[in-house]
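Peer 1: Sequence and predicted structure, then a few things I'm wondering about:
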Amino acid sequence: MLRKMAALPSGRVAKWVVLALWTALLVPALMLAGRLGDVEENDNSAWLPGNAESTKVVERAEKFQPADTLPAIVIYDRPAGITSADMAKARADAEAFKGIENVVGQPQGPVKAQDGKAVQTVVQVRKDRTGWEGIGKVVDAMSAVGEKDADGLGFHVTGPAGYASDSIKAFSGGGGLTTITALVVVVILLLTYRSPLLPLLPLLTVGGALVTSEAVIYLLAKNAGLVVNKQTSFILTVLVFGAATDYALLLISRYREELQRHEDRHEAMAEALHRAGPAIIASAATVAVSLLLLMLATLNSTQGLGPACAVGVLVGLLAMVTLMPALLVVCGRWIFWPVKPSYGSAEAAEEGIWTRVGAAVAGRPRIVWIGTALVLGVMATGMFGLRADGLANKDQFTDRPQMAVGEEIQSRHFPAGSGDPVHVVAEAASAERVRTVLSGVPGIADVSTPVIKDGEAMVLGELEDDPSSTAAMRTVERARTAVHAIEGAQAQVGGNTAVTLDTQEAAARDSEVIIPIVLVVVLLILALLLRAIVAPLLLMATVVLSFGAALGVSSLVFNHVFGFAGAEASFPLLTFVFLVALGIDYNIFLVTRVREEALPHGTRRGALTGLSATGGVITSAGVVLAGTFAAMASLPLVFAAELGFAVAFGVLLDTLIVRSVLVTALTLDVGRWMWWPSRLFRRHDAPQEPAGTPDLEPALRGT
C-alpha cells in the first residue's frame, strides 16, 4: 500500500497531473501572497494578550487620547547653541507638521533645553491601516520639512514613531533576504551536485512552496485571527528555504541511488519515495508539531509564529513529495549533467570522509561519546552569561539609524523619558491620590495634572530614564506596586514602557511553559517512530546538549565579539524550538537509515553503514539550513542577527559533531539496546559484532 502511494507523484500520467495542479494552485497563491503585508500587526501592544495590564490601559485610555497614535519626538541640535533663527524654524516646522496627513492634535513645543543646545517638539502620529508603513511615510514627510533650510541645524525624529519608521526600513530588506537566501541555496547545491541544472528544480519547488505558504498564512490572518508581523515573514522565508531544500537533498540523494538500480526512472523515483519518504515525512511532522506548540504562548506574536512556520514546513513537505518528484521524472537523467547516474553502474566504492569518521569512532566509542559530551557541556556554560531581558529601542539595530542618533542627543539635553510618559488610568475620585503616589515613585521625574472624563482620570508620569530601558521598566514595576495599593482607585499603569515590560514577562512565561512540553512531545514522536525507548531518550539528550552548547557559544559571541547589548526575551524559546526540531530532523534522517541497515546486518554495522550512506547528504542539508539562517544577518536588526547566528551555529554543530560523532559513538557503544524494547532489540538472528572493534570492511565499501 505504501509503495503504491509513493509511486503516485512519479507515475507516467500522474506526473503531468501533479504539475497541472501545482500550476493551477500557484496562480491565485501569487496574488494572495503579495497581500500578506496588509494583515501584519507590528505594534508591540497588538502582540500582548487581552489580560495584560498595559492592554487594559490602552482600552481604558481611549476616551483621553486615540489608541492608534504614537509620539514622534523631533530633536533639533546645534553644539554652538540654539539661535533665535533656529527657534523660529522649529516653530514654523511645528505648524507645518500639522498639515501632514495622519499627524493629529497640537504639537507640544518647541521647547529649548536648559543648556541652550537643543530643541524638542513632540508630535502625535496616527497609525492608518498600513501600520508601520504609514508611520514611516509620516516620519519621512516630517524629515523633509525639518531638513529643509536647516543651515547646519541638526534634525532627528526619534521616540516610538521614529523607532517604528526605522524598523520598517530595516525590515524592507526582506526582498534582499529572499534573494540572498536563494543564492546561498544555489551555491551549496552547485557544490554538492556539481551540476549547473539540478539546483534549478529545488529552487523552483521551494519558491512555489514559499508563495503558497504566504497565501495560506494571509487567509488565516485575515479570516482566522492569526497574528503575523514582519518578524514572522522573514523567519518563514528562511525556514521554508532551509527545511524544504533539506527534504529535496534527501530525496535527490536516494533517487540518484535508485537510478543506478532501476532502468526506468519512474520506478526509481517510486522506490526513492518509498525509502526516503517516511524519514522526510517524520522529520517534517516533528518540526511542524514542535512549531505548533508555540500556540500555547500568551504572547500573540509568538503564538502566531508557530502555526505560520508550521504551514511553511508542511507546504514545503507537500511540494517536495509531489512537485519535486514530478519535475525530476519529467526532466529525466540529463538533469544530473554532466555526471548522469546510469543504470547498472557500480556503487560508489571510494572511502568517503564519513566512512573514515565512522572507523575512527568505532575504535573507542565510549571514550569518544564521553569526551564529546564533556566538551559540549563546557561550551554550554557560556549560556549563563546570556542577557535575554530585552533590548532598548536604540540597541535593536546593528547600525545607528536616525532614531538612535536622535535618542542619544535627546538624552544629553532633555530628561530621557520626555515625550513618552507612563500612563496611569484610575477612578476619577482617586485622581489626586494617584498623582501624589505616582510623584513619589523613584524614577518618575514629573507628573501631570489629572485629566478627568466619564468617571475616570488619566495621569501621565515622565520617566527619568530611556522609556525602552531596563531601568524604566523597573520604574513601571514600582509604579504599579504603588498605585495598586491605593484602595478603591482601580488604578492601572500602561504606556509604551509598560507594553515592553508586559511583553518581556509574557515571553519569559512562555519559555518556562513551552520548552518542557516540546521536549515531551518530541520524545513521544521519536518513541512512536522508532518503536523504542532508549534511542529516543539518548537522541533527545544529545539534542538538548547541542542546544545548550550552541546557546553558550552564541552568548559569548554576542557579548564579546559583536558587542550586542543583550537579547530579546523571546530569543531563548525560539532558538530552542528551531534547534530542537531541526536537530531531531537530522537524527531522524540518520537513525532511520541505521535502523534499516541494522535489520539485516546488526546495530553496530548498521550504525557505520548508516553514517557512511547519509553523512554526505545530511552534511549538505545542514550547511544549506545554516546558510539560510545565516542570511538573516543581512537585515540590520540585532534580533535577526542573533537568531540567525545561533541557529546556524547550532545546526552546524549538530550536523558535524553531535549527529556524526556523538550519536554514532553512542549507538556503537549501546548496541542493540538502542532499540529496546522493540522487536529489533529482541532479534538474535541478525549478526552481532563482538564487543571489540567491528569488521569495518563492509562499511568502508559503502554497503
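Peer 2: Great, that's in hand.
Peer 1: Please make it C-alpha for all contacts and neighbour counts, starting now.
Peer 2: OK.
Peer 1: Now do the contacts for the residue lying closest to Asn44 once chain neighbours are set aside.
Peer 2: The spatially closest residue to Asn44, leaving aside those adjacent along the chain, is Val499, at 6.7 Å (Cα to Cα, 6 or more residues apart in numbering). By Cα atoms under 8 Å, 6 or more residues apart in numbering, the contact list for Val499 reads Asn44, Ser45, Leu48, Ser54, Thr55.
Peer 1: Buried among these? Make that a PyMOL selection.
Peer 2: Selecting only the buried entries of those in PyMOL, with 16 or more other Cα atoms under 10 Å as the criterion:
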select buried, resi 45+48+54+55
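Peer 1: where exactly do the strands run in the stretch 151-300 of the chain?
Peer 2: Taking DSSP state E, counting those that start in this stretch to define them, one finds strands in the stretch 151-300 of the chain at 154-158.
Peer 1: swap in the stretch 1-150 of the chain?
Peer 2: Along the stretch 1-150 of the chain, counting by DSSP E, counting those that start in this stretch, strands occupy 69-77, 103-112, 118-126.
Peer 1: Quick one: those as TSV, columns for mean neighbour count and distance to Thr179 too.
Peer 2: Conversion of these to TSV gives the following (neighbours: other Cα atoms under 10 Å; distance: least, Cα to Cα, whole Å):
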stretch	mean neighbour count	distance to Thr179
strand 69-77	25	33
strand 103-112	17	36
strand 118-126	24	33
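Peer 1: Below is an additional structure, to be compared with the one above:
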Amino acid sequence: MRFSRSNPVTDEQAPRRRWHPSWLLDWYAACVVWLRWVIVAFWVAAAGASMIYLPAIGQGGSDLGQLISIDNPAVRSEIRSFEKFGFPLLSRVAVVQRDPGGLSAATQAKAIARARAVTEGTYADAKPIIAAVPVTNTLGLVPGSKENSTTIITLLFTAPDVTFADQLEAAKQFAAAHYDADDHVAGVTGSVPARVEQGNLVLSTLPWLELATVAAVFLIVAIAFRSIVAPLLALAVAGVAILLTLHVGGALALRMGVPVPQETQPLLVALLLGVVTDYVVFYLSAVRTQLGEGAGRLEAARRATARFTPIIVTAGATAAAGTGALIVAKSPAFKAFGPGMALAVLIGMLVAVTLVPALLAILGPAALRSPLRRKTVLGRPVEPVLDEAPSGRWSRLLTRRWFGAPVLLVCTGVLIIAALPLQHITLGVSFVEALPASHPARQAAAQAEKGFAEGILSPTELLVQGSGVASREAELTRLQQALARVPGVSAVIGPGDAAIPENLNLFRSRDGSAARYLLIMSDEPLGHTAVQTLSRLDAALPGLVKDAGLTGVETSFGGDTAVAKVIIDQTTQDLGRIAIAALLANLLFLMLFLRAVIAPVLLLGCSVLAIGATLGLTTWLFQDVLGGDGLTFYVPFAVAVLLLALGSDYNIFGIGPAWKEARERPLREALALTLPESARAIRTAAFTLAISFGLLVLVPLRPFQELAFALSVGILIDAFIVRSLLAPALLTVVGSASEWPGRKLFGRVPKSRVEQFEPS
C-alpha cells in the first residue's frame, strides 16, 4: 500500500501551498535572497568589528568571588571575624612541606622563623603576602593528625583586595625564593590556587577543544551531505556566531556589571557550534530537496528560507527563553550563566536565518556538490513514496496504534528505569578535587591530607560573639569538646588548646566580645559529605551552645565548606523557580507554534522523561561507579535547562512539519509522511550537537567531564528515543485529541482517504 503527499483537495496546488506559508514569509525569503551579498558583507563586517572594538567574555577576571554574593552568610561571618580580631583565621593559599620519613627539628624551626619574618615584614619580596602561619603535625598540636612531624603547612595571608591570580603568583614566588631542597616542598595549594589553575586549564585547553569540535562537525556534515562545501558553510556561519557572542557578551557583561567567567567559553563554543550546525543542516536538507525537485538556485534558497525560517526562529526563541529562565535564580552563578547561554542561542539564530539562506542563494548546487553524489534528474517534482524506503515503512508501522502503544510503553519504561539513580543524587562544590590527579596543586593537597586530615586545607571557622564571651574559659572548652565529638569533624582547634600561645590572640578577641574555633572536616571539605556534616552541625549548634553553658551569644560559620553549603542551599532553593520558569517558557512557545495545549504538554512531558533519564545515568556513573562525592552543584541544573530548551527545538523540527501536513490529512498519515525526512535531519543535527558537547571531556576538570557526559547522552536520548520513537508513538495513541482546544487544526479528510491509510 502506497501514499504520497498529494493534496486531498487538488494535487496541483500542493507544492504552492507547501512552499508559500504566507505572503510575509515569501516577502522575507525574497528579500534575503535578493540582498544575499549585502547580508554576507554585513555579518563579516560585524564579526570583524566586534573583535576590534568589543571586549571578550571573561574580561575582569575569573575569581569565584565575583560569583559569590557579599550577602553570603559565610562571607559575612568571615568579615565580622576579621573586624573583631584584626586578622583572618582562614587562609586559602598554603605552601606544603612533607617528608614521610619525618621533617628534622631544624627544618621545622626554620619554617617557624620564616613565617615570623614574613609577618614582621622582613621579606620585602614577599608582598602582597602580609602574614604567614605555620601549622605542623608535631606533638599533636593539631588534633586528629594522621602522622607526627612529617608535614608543615604554611598558611599565607594577603589583603582582601588581592586577586586570586596575584595571590597564587605571590605564593609561588615566595616558595621559589625562600625554600630549598632541604625543606621538602610539596607545592603550593589551596582553594584559591585550585580555582586559578582551573581557569588556566580551561583556557589552555580551549584551542584544542575548538579544533577537535570543528574537525568533528566538518566530518559529520560532510558525511551526511556527501559534500565538502556544506561543512565549510556550517563552520563559517558558526564562526561568525561565536565571535559575535563572545564579544557582544563580553561588552554586555561589563556594561551591566554581570561577571561571566572565562570558564564559560568552552560551553558557549560547544553550544554555538552544535546549535548553529543544527540550523544549517535543516536549511541544507530543504535546499537539497528543492534542487532535486528541479528548482533553480535562487528559487531553492527562497523556498527553503520560507519553509524553515519560522521553525528555526521559534526553535531559537524557545531555546533562548529556556536557558534565559535561569535569570530567576538567586544564585549569582546561575544569573551569570543563564543570560550568556540565551544570548548565544539568539545570536546563533539571527545569524543562521539570514546568513545561511544568503550563502545558499550564492552557492546553490555548489553547496552540495561532490564527486561521490549521484546525479539527480531535475524536472517536475516527484512525490515521495514512503513504502520504497525502510524508513518510510518503519514510520508507517510506528504510526499504527496497535504498534505505537507498545513502543510508547517500552520507551517510557526504559527512561524511568534510567532515571531511578536520580533518587540519591547529591551536590558538591569542587576546587582541588576537580583538578587532574597529576596536577601539582592537587598532589600538594594530597600530601597535606596524608599528614593531617582530609579537610586540613579548607577548615571551617566558627565565630561566637557575645559580651565577655572570651573570658568564659570553662564554657568555651566544653563547647570545643562537644564540637570534636560531632561525626565528620576530625579536629577542633580553639580557646581550649593549651598549646596555642595566649599572646597570639588567635581564638579570643582583645576586647573579649568574640571567640572562634577552627574545625577540620574528615572528608573532602567542598564535597557533599562535608557539606552535610556542616548542615547537621549547624542544626545541632544551638543545643551544643546551650549545653556548654553559653548564653546570650550569636554563632556563625565561615570558610570554604560554609560557602559551599550556602551555594548548594541556594541552588536547591532555586530548583523550583528555575523549573517553573523553564517549563513555562518552553510550554508557551510550543503552544504558540502548535496552537494547541495537549500536544505541547505531552511533548514537554517526553522531554522531562529524557532529562530524568540523563541525570539518572549521570548520577549512576559519577557517584555510583566512579565514587564521586556528589555532582558539581551547577551541572544538573545547567544540563536540565539546556536539554529542555534543545528538546523543544527538536519538538519543533520534528513535529512542526507533521502538524502542518495534519491540516490537510489525518495526523497519523501526516506523521508517517514527514517522520522519515525530519527524523533523519534531527539525527544528523543531534549527533553533531552531541559530539560538540561530548568533546568538553577534553577539558581535564571534573565538572566538564560531567557536563560532557550528561549533555551528549541527553541529546542522543532525545533524538534517537524521544523524537524518533516516544513522541510519534504518543501522538499516534492520543490522536486528534492532541489538538485541544483547537477545533480546526486537522482538516476534514474524505472517508476514502482515511480508509486508504488504515491497515487492512
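Peer 2: On my side now, so go ahead. This one's a predicted model, so the numbers in the text were calculated from it and none came from an experiment.
Peer 1: circling back: want to throw the strands of the stretch 1-150 of structure 1 into TSV with distance to Leu551 of structure 1?
Peer 2: Listed next are the strands of the stretch 1-150 of structure 1 as TSV, based on distance: least, Cα to Cα, whole Å:
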stretch	distance to Leu551 of structure 1
strand 69-77	35
strand 103-112	44
strand 118-126	39
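Peer 1: out of the contacts of Val499 of structure 1, which ones does structure 2 keep as well?
Peer 2: Retained in structure 2: Ser54, Thr55, out of the contacts of Val499 of structure 1 (criterion both residues aligned by TM-score structural alignment, their matches' Cα atoms under 8 Å).
Peer 1: want to throw the contacts of Val499 of structure 1 into CSV with distance to Thr178 of structure 1?
Peer 2: Formatted as CSV, the contacts of Val499 of structure 1 follow (distance: Cα to Cα, whole Å):
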residue, distance to Thr178 of structure 1
Asn44, 25
Ser45, 28
Leu48, 29
Ser54, 35
Thr55, 34
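Peer 1: pull the longest helix from structure 1.
Peer 2: If you go by DSSP state H, structure 1 has its longest helix at helix 496-530.
Peer 1: Check which helix or strand Gly488 of structure 1 maps to.
Peer 2: Using DSSP states H and E, Gly488 of structure 1 falls within no helix or strand.
Peer 1: for it, what are its contacts?
Peer 2: Counting by Cα under 8 Å, 6+ apart, Gly488 of structure 1 touches Glu427, Ser430.
Peer 1: Distance of the residue positioned nearest the centre of structure 2 relative to Val486 of structure 2?
Peer 2: The centre of structure 2 sits closest to Ala638, judged by Cα atoms, centre = their mean, with a distance of 4.1 Å. From Ala638 of structure 2 across to Val486 of structure 2, the span is 34 Å (Cα to Cα, to the nearest Å).
Peer 1: related to what we said a few turns ago, which position in structure 1 aligns with the residue nearest to the centre of structure 2?
Peer 2: Aligned by TM-score structural alignment, Ala638 of structure 2 pairs with Leu574 of structure 1.
Peer 1: returning to that earlier point: quick one: the host helix or strand of the residue nearest to the centre of structure 2 to structure 1 mean distance?
Peer 2: Using DSSP H and E, Ala638 of structure 2 sits in helix 635-661. By mean Cα distance after the TM-score superposition for structure 1, the fitted helix 635-661 of structure 2 averages 1.3 Å away from its aligned residues in structure 1.
Peer 1: now do stretch 565-580 of structure 2
Peer 2: By mean Cα distance after the TM-score superposition for structure 1, the fitted stretch 565-580 of structure 2 averages 1.3 Å away from its aligned residues in structure 1.
Peer 1: Which residue range of structure 1 does that stretch align onto?
Peer 2: By TM-score structural alignment, stretch 565-580 of structure 2 lines up with residues 501-516 in structure 1.
Peer 1: Mind listing what's buried along that stretch?
Peer 2: Buried, per 16+ other Cα under 10 Å, within stretch 501-516 of structure 1: 501-511, 514-515.
Peer 1: Am I right that Ile452 of structure 1 falls within a strand?
Peer 2: Yes. Counting by DSSP: H, G, I helix; E, B strand; the rest coil, Ile452 of structure 1 falls inside a strand.
Peer 1: so who does Gly131 of structure 1 touch?
Peer 2: Contacts of Gly131 of structure 1 by Cα under 8 Å, 6+ apart are Glu41, Asn42, Asp43.
Peer 1: One more: Ala621 of structure 1?
Peer 2: Residues near Ala621 of structure 1 by Cα under 8 Å, 6+ apart: Thr245, Asp246, Leu249, Leu250.
Peer 1: Reformat those residues as a markdown table; add neighbour count and distance to Arg333 of structure 1.
Peer 2: Below are those laid out as a markdown table (neighbours: other Cα atoms under 10 Å; distance: Cα to Cα, whole Å):
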| residue | neighbour count | distance to Arg333 of structure 1 |
| --- | --- | --- |
| Thr245 | 26 | 20 |
| Asp246 | 27 | 21 |
| Leu249 | 23 | 16 |
| Leu250 | 23 | 17 |
